[in-house]
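Visitor: here's my sequence, what's the structure:
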Amino acid sequence: MSTLRNLAINALRAAGHRNIAAGIRHVSYEPFTRPLDLLGIV
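Guide: Down below sits the predicted model:
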């Protein structure tokens, strides 16, 4: 579980989010598309 958490935090930092909590809120507004965009999958 900690590996997945670190992956998420590092992906947010790589996308330019300095505040992790704000980055999670931003990504969670559209939970089916934004996380995939963040990872470059879609």
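Visitor: could you use CA atoms for every contact and neighbour count after this?
Guide: Fine.
Visitor: for this structure, just list every one of the helices.
Guide: Per DSSP state H, the chain carries helices over the ranges 2-14, 20-28, 34-39.
Visitor: what's the first one packed up against?
Guide: Contact partners of helix 2-14 among helices and strands, from 3 or more CA pairs under 8 Å, 6 or more residues apart in numbering; DSSP states H and E: helix 20-28, helix 34-39.
Visitor: now the other sequence, so there's something to compare against:
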Amino acid sequence: MALGRLFYRTLSFMLSIVMGALLFKWTFDQDANILFEHLNKGKH
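Guide: Below you'll find the model as predicted:
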């Protein structure tokens, strides 16, 4: 019973870390692309 609760808490913790990292990556990539396009506008 205690082991199951510990496993559930650890799994929830790890999933929140993974989802946070993916959200950060997607947001950072999108913002970096927007900034890159803005800085290089008209240079082609």
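Visitor: quick check: TM-score for this pair?
Guide: The TM-score (TM-score structural alignment, normalised by the length of the first structure) is 0.38; 17 aligned residues with a CA RMSD of 1.4 Å.
Visitor: thinking again about what came up before, got CSV for the helices and strands packed on helix 2-14 of the first structure, with mean neighbour count too?
Guide: Listed next are these as CSV, based on neighbours: other CA atoms under 10 Å:
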stretch, mean neighbour count
helix 20-28, 14
helix 34-39, 14
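Visitor: now do the helix or strand encompassing W26 of the second structure: distance to the chain's middle.
Guide: Assigned by DSSP states H and E, W26 of the second structure falls within helix 2-39. Distance of helix 2-39 of the second structure from its chain centroid, counting by CA atoms, centre = their mean, to the nearest Å, is 3 Å.
Visitor: buried residues, that helix. List them.
Guide: Neighbour counts over helix 2-39 of the second structure (16 or more other CA atoms under 10 Å) mark no residue as buried.
Visitor: what packs against that helix?
Guide: Counting by 3+ CA pairs under 8 Å, 6+ apart, helix 2-39 of the second structure packs on no helix or strand.
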